[in-house]
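# sharing a sequence plus its predicted fold:
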Amino acid sequence: MTPIDELRAALPDGRVLTEADLVARYVHDEAEWASYGQPAAVVRPRSADEVRDLVRVCAKHRMPIVPRGAGTGLSGGANAIDGCVVVSMEAMAAIVEIDAAEHLAVVQPGVVNDDLRAECLKQGLWYPPDPASSPWSTIGGNVATNAGGVCCVKYGVTRDYVLALEAVTATGEVIRVGRRTAKGVVGYDLCGLLVGSEGTLAVITEITVRLLPARDDAERTVVGYFDDLVQAGEAVAKVSAEGVVPSALELVDRHCLRAVDDWRHMGLTEEGNVLLLGRSDAPGDAGEAEVDAMLRCFQEAGASWAVRSTDAVEADALFSARRLAYPALERLGPVLTEDVCVPRRKVPEMLARIQATAREFDTQIANIAHAGDGNLHPLIITQPGDEQAKNRALKAFDQIVDDAIALGGTVTGEHGVGLLKRRGMAAELGAAVLDMHRAIKKALDPAGILNPGKVF
């Protein structure tokens, strides 16, 4: 009996896919130019027990396992390798429980981020992590990469909300780590360890997340346009120095504004080259003070136009435009997406270095950013089939990574290491810390079958 036959024998009918046309949609995520191979099969389990059974078969034959969420990742972390079993969690999409009294939810990994947020809102609760892919990305994928989002400047990233996990180990054991209580310090933080591990340590099958009370919808918005990217960066640094912690502070440059305008005709490029959007959800006078401070910082940094928005519909449309920037740019050609994070005071210098890199390598680089926490997403755009442009883009990508490290930053703020950031990870962490990571990987995955080749 072949390993695939054993998988079919161990699992209910229809779980194991080997037909080429069906398998093709599972072989890679959205990371441009990240390599991928041909899986031996795709398995779509519906329970932790089924994950356990498939892992045991794979462990017996030392078949690599590549866990996959919705495939919206931007680092190649879910890309197949030759002969692997891709484990798609799409069918495990149940919201198991929302406990309003304890302010928590229990979900399977295939639950879409926005679907969870909508169900929580019905009970007056809020799940804060909101990556730009929230209409499509899953909680399991968000946990795998420790995703952030627009509001993480104030409310933190996925790890800050994960209380407990159910997972299947590399040897096929179903385990639970973490807790449901408000406090808990028993043993090592294995739950925190699994968050952001990109499928290299276990296959996550259930997630318990902390919830907050739903916010008042009346957020206050400040809109600023700038002639220059670095000026906008100076405004970000000033907001940070002022001690303001906005609920959002997002940057969109002229390349992105033009792309969205060409697609949706929103008139975004009529006011300036760079759009900076600040928000406060603080109540009462505190919110008024935050908005006044952000507006003053925008003006002092040289905004060509800055105003407090009095039209909630217009403000929401501007934030929608920020979310549309990436798909709008994809219409222009392949987009290689960066994800560096630097100290907030270094945002102006990092933006200046990105502009210099674009000139040095004759490469178009657009910029969107969760600017309030220094998380920048330079988007490197090339034309299809232009190999010289692709080579220049890859060099620019590496230069941006090196500049982020040089400024005391990190090579990935929320997208994960995957395949694209392995060189950067090594440069950032150093040999001794990498050895610690490898020792943990060896201890939890002694046969090396969980997402091999990723991260390290």
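Everything's here; your move.
# going forward, measure contacts and count neighbours with C-alpha atoms only.
Noted.
# measure how buried Gln364 is and give me the count.
18 (other CA atoms under 10 Å).
# who's in contact with it?
358, 380-382 (CA atoms under 8 Å, 6 or more residues apart in numbering).
# same thing but at 6 Å, please
380-381 (CA atoms under 6 Å, 6 or more residues apart in numbering).
# how near is it to Thr337?
Gln364 sits 12 Å away from Thr337, going by CA to CA, to the nearest Å.
# same check, this time on Phe456
Phe456 is 20 Å from Thr337, by CA to CA.
# neighbour count winner among the two?
Thr337 (23 against 17).
# please name the spatially closest residue to that one (chain neighbours excluded).
Of all residues not flanking Thr337 in the chain, Leu379 sits nearest, at 4.8 Å (CA to CA, 6 or more residues apart in numbering).
# Asp187 - how many residues pack around it?
That one is not Asp; residue 187 is Gly. Quick note: Gly187 (other CA under 10 Å) scores 7 neighbours.
# equivalent analysis for Glu288, please.
14.
# can you map out the helices along the stretch 51-200 of the chain?
Here the stretch 51-200 of the chain has its helices, by DSSP state H, counting those that start in this stretch, at 113-121, 139-145, 152-155, 190-194.
# now do the stretch 201-350 of the chain
Using DSSP H, counting those that start in this stretch, the helices of the stretch 201-350 of the chain run over residues 229-241, 254-264, 284-300, 312-330, 347-360.
# point out the most buried one among those helices.
helix 229-241 (a mean of 24; mean count of other CA atoms under 10 Å).
# next, the angle helix 347-360 makes with that one.
160 degrees (axes from the mean of the first three to the mean of the last three CA atoms, to 10 degrees).
# structure two is appended below for comparative analysis:
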Amino acid sequence: MTVTSGWLRSAGVEWSTDPEVLAGRRLDRSGFEPAGGPVAVAFPRSADEVQTVLRDAESSRTPVVPRGAGTAMTGATTAGAGTVVLDLSRMNRIHAIRPDDGVAEVEPGVITADLDRAAAAHGLRYAPDPASLEISTIGGNIATNAGGLRCAKYGVTRDSVLGLDVVLAGGRRITTGRGTLKGVAGYDLTGLFVGSEGTLGVVVGATLRLRTLPDPTATIAASYLDIADAAAASVALTAARVQPVLAELLDAATLAAIGFPGGGGALLIVQTDGGPEEAERATEVLGRTATTLRATTDPAEAAALLAARREALPALERLGRPLIEDIAVPRSRMADAVRLIQDIARRHDVRICTVAHAGDGNVHPLIVAGAYGEPIPAAAIRAADEIFELALHLGGTVTGEHGIGTLKRDWLARELGEQNHDLQLRIKALFDPHNILNPGKAL
């Protein structure tokens, strides 16, 4: 594969070796900085052009890093020395929304929020809503099996992916899954590609499930003395037969970082869409131990509360380079997890702001790890390792929705065990025998 300085078109594909373009696609949102940087960036506009890039890469044994918006949290879209970045952001068309079938057909570069808005025009919703939904792409969400605030009720990305159009290493193109809401023919290759972080193939199209827009929702904001009390209150919702759309938890450090009015020890934001009776049960349960509580059905007020939750990471990024951890534990152990994280922060004298998708036990300890461009402090690394350790000790996982990338590969092997890990490495070798697709990531 030969490219020259600047911009050019080769075999119908637009390329760039402009230094600013390369630098802008070397890093993602993880803070991980690879050695070196990419040699070129390809900007395909069609599946055929992706096939061309991967055929050439296979022939020259050039490693390829697929990329959407670069919002990955674990280094999955970082591009080191000798790599080519496959930027899929220009493949951003919504080909069809079929309201009667509850299905959308899209390209990987479609912005997540744009699909949700397009579905809403038909009285439908695309349920997955990661915090980065206004900038993240469907392809990136599929690559990491992204979650989001509404996953407490509607599941993660995998639960909304019906079928995929995928280009494999070497340029072969396959279709997986189906365009129907049910289907069990053959092995579930669709599920295998979802969450594979671009290491098995490049998604060039997706058939996605849409859901009916719910009746007006109720949103409840409850403050607590500390985050463990808030975690316990979120768990108590299940016993009251409340299935929240979302249950978002923010600790005192996070509330201070975003400048949330009133602050407090912890804030729990719960949203329901099961009607007035469910909202009343949720309010009663949360109010038992809350210091303050307010409930609203006003969409604008609800949006303001959720905007505060989505501001958590940008607020931390202003304080320094964040290590965004992503453990998940059984919901019944979530209060234990947040207490232990607070102990870890004190013992290592590191600043950790904890937010959580409390509805499914997904906890995000956000470690402030020094300044950008400087080595990560040893204390921050030790704190992160202890957080992973406690997740496994409590019967959980080292990643609930962000994936493995480069930062968690050692911990993945510990979680999976030797035989399981070896089997996954063999699957990778079957799909990508020359290891050109996002090498060094995920496994």
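Everything's here; your move. If you're wondering where the values come from, they're calculated on a predicted model, not measured in any experiment.
# so which of the helices of the stretch 51-200 of structure 1 is the most surrounded?
helix 139-145 (a mean of 29).
# what does Arg309 of structure 2 correspond to in structure 1?
In structure 1, Arg309 of structure 2 lines up with Arg322, judged by TM-score structural alignment.
# spit out the contact partners of the nearest residue to its match once chain neighbours are set aside.
The shortest distance from Arg322 of structure 1 to any residue other than its chain neighbours is 6.5 Å, reached at Val252 (CA to CA, 6+ apart). By CA under 6 Å, 6+ apart, the contact set of Val252 of structure 1 is 274-275, 368.
# next, format those as TSV and append neighbour count and distance to Lys442 of structure 1.
Output for those, formatted as TSV (neighbours: other CA atoms under 10 Å; distance: CA to CA, whole Å):
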residue	neighbour count	distance to Lys442 of structure 1
Val274	28	47
Leu275	29	46
Ile368	27	37
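# circling back: quick one: the corresponding residue of structure 2 for the residue nearest to Arg322 of structure 1 from Ala356 of structure 2, how far?
Matched across to structure 2, Val252 of structure 1 falls on Leu250, judged by TM-score structural alignment. Distance, Leu250 of structure 2 to Ala356 of structure 2, using CA to CA: 7 Å.
# ok, Phe388 of structure 2 next?
Separation of Phe388 of structure 2 from Ala356 of structure 2 (CA to CA) stands at 15 Å.
# same drill for the two, tell me which one is more crowded.
Ala356 (25 against 22).
# now do the contacts for that one.
Taking CA under 6 Å, 6+ apart, one finds 248-249, 362-364 in contact with Ala356 of structure 2.
# kindly recompute the last result at 7 Å.
By CA atoms under 7 Å, 6 or more residues apart in numbering, Ala356 of structure 2 lies in contact with 248-250, 362-364.
# looking at structure 2 now, which of the contacts of Val252 of structure 1 still hold up?
With both residues aligned by TM-score structural alignment, their matches' CA atoms under 6 Å, the contacts of the contacts of Val252 of structure 1 that structure 2 also has are 274-275, 368.
# of these, closest to Pro128 of structure 1?
Closest approach to Pro128 of structure 1 among the kept ones among the contacts of Val252 of structure 1 (CA to CA): Ile368, at 20.3 Å.
# the closest one matches what in structure 2?
By TM-score structural alignment, Ile368 of structure 1 lines up with Val355.
# the stretch 351-456 of structure 1: helices as residue ranges?
For the stretch 351-456 of structure 1, applying DSSP H, counting those that start in this stretch gives helices covering 387-406, 422-429, 431-444.
# now the longest one: buried residues?
By neighbour count with 16 or more other CA atoms under 10 Å, helix 387-406 of structure 1 contains the buried residues 389-390, 392-405.
# mean deviation, it versus structure 2?
With mean CA distance after the TM-score superposition for structure 1, helix 387-406 of structure 1 departs from structure 2 by a mean of 1.9 Å once superposed.
# contacting residues around that helix?
Residues contacting helix 387-406 of structure 1 (CA under 7 Å, 6+ apart): 340-342, 354, 357, 361, 363, 380, 382, 410-411, 424, 428.
# and it, how far from the chain's centre?
In terms of CA atoms, centre = their mean, to the nearest Å, the centre of helix 387-406 of structure 1 is set 20 Å apart from its chain centre.
# burial measure for the residue nearest to Thr337 of structure 1, as a count.
Neighbours of Leu379 of structure 1 (other CA under 10 Å): 25.
# what does it align to in structure 2?
In structure 2, Leu379 of structure 1 lands on Leu366 (TM-score structural alignment).
# test my guess that that match contacts Gln342.
No - counting by CA atoms under 7 Å, Leu366 of structure 2 does not reach Gln342; the two are 11.6 Å apart.
# Gln338 of structure 2: what's it in contact with?
Small correction: residue 338 of structure 2 is Val, not Gln. Val338 of structure 2 neighbours (CA under 7 Å, 6+ apart): Ala228.
# mind checking how far the aligned partner of it in structure 1 is from Ala406 of structure 1?
Val338 of structure 2 maps onto Leu351 in structure 1 when the alignment is built from TM-score structural alignment. Separation of Leu351 of structure 1 from Ala406 of structure 1 (CA to CA): 13 Å.
# how about Ala312 of structure 1?
The value you get for Ala312 of structure 1 to Ala406 of structure 1, if CA to CA is used, is 40 Å.
# what's the answer for Ala248 of structure 1, then?
For Ala248 of structure 1, the distance to Ala406 of structure 1 - CA to CA - is 26 Å.
# now do Ala366 of structure 1
From Ala366 of structure 1 to Ala406 of structure 1 the distance is 21 Å (CA to CA).
# so for Ala256 of structure 2, what's the nearest residue that isn't a sequence neighbour?
Per CA to CA, 6+ apart, closest to Ala256 of structure 2 is Gly263, 6.3 Å.
# and for Ala257 of structure 2?
That would be Ala315: by CA to CA, 6+ apart, it lies 5.9 Å from Ala257 of structure 2.
# same thing with Gly372 of structure 1?
Using CA to CA, 6+ apart, the nearest residue to Gly372 of structure 1 is Leu249, at 4.7 Å.
# that neighbour reaches Leu277, doesn't it?
Yes - using CA under 7 Å, Leu249 of structure 1 is in contact with Leu277, at 5.5 Å.
# neighbour count winner among the two?
Shown here are Leu249 of structure 1 and Leu277; by other CA under 10 Å, Leu249 has more neighbours (28 against 24).
# ok, now which ones touch the more buried one?
Contacts of Leu249 of structure 1 by CA under 7 Å, 6+ apart are 277-279, 370-372.
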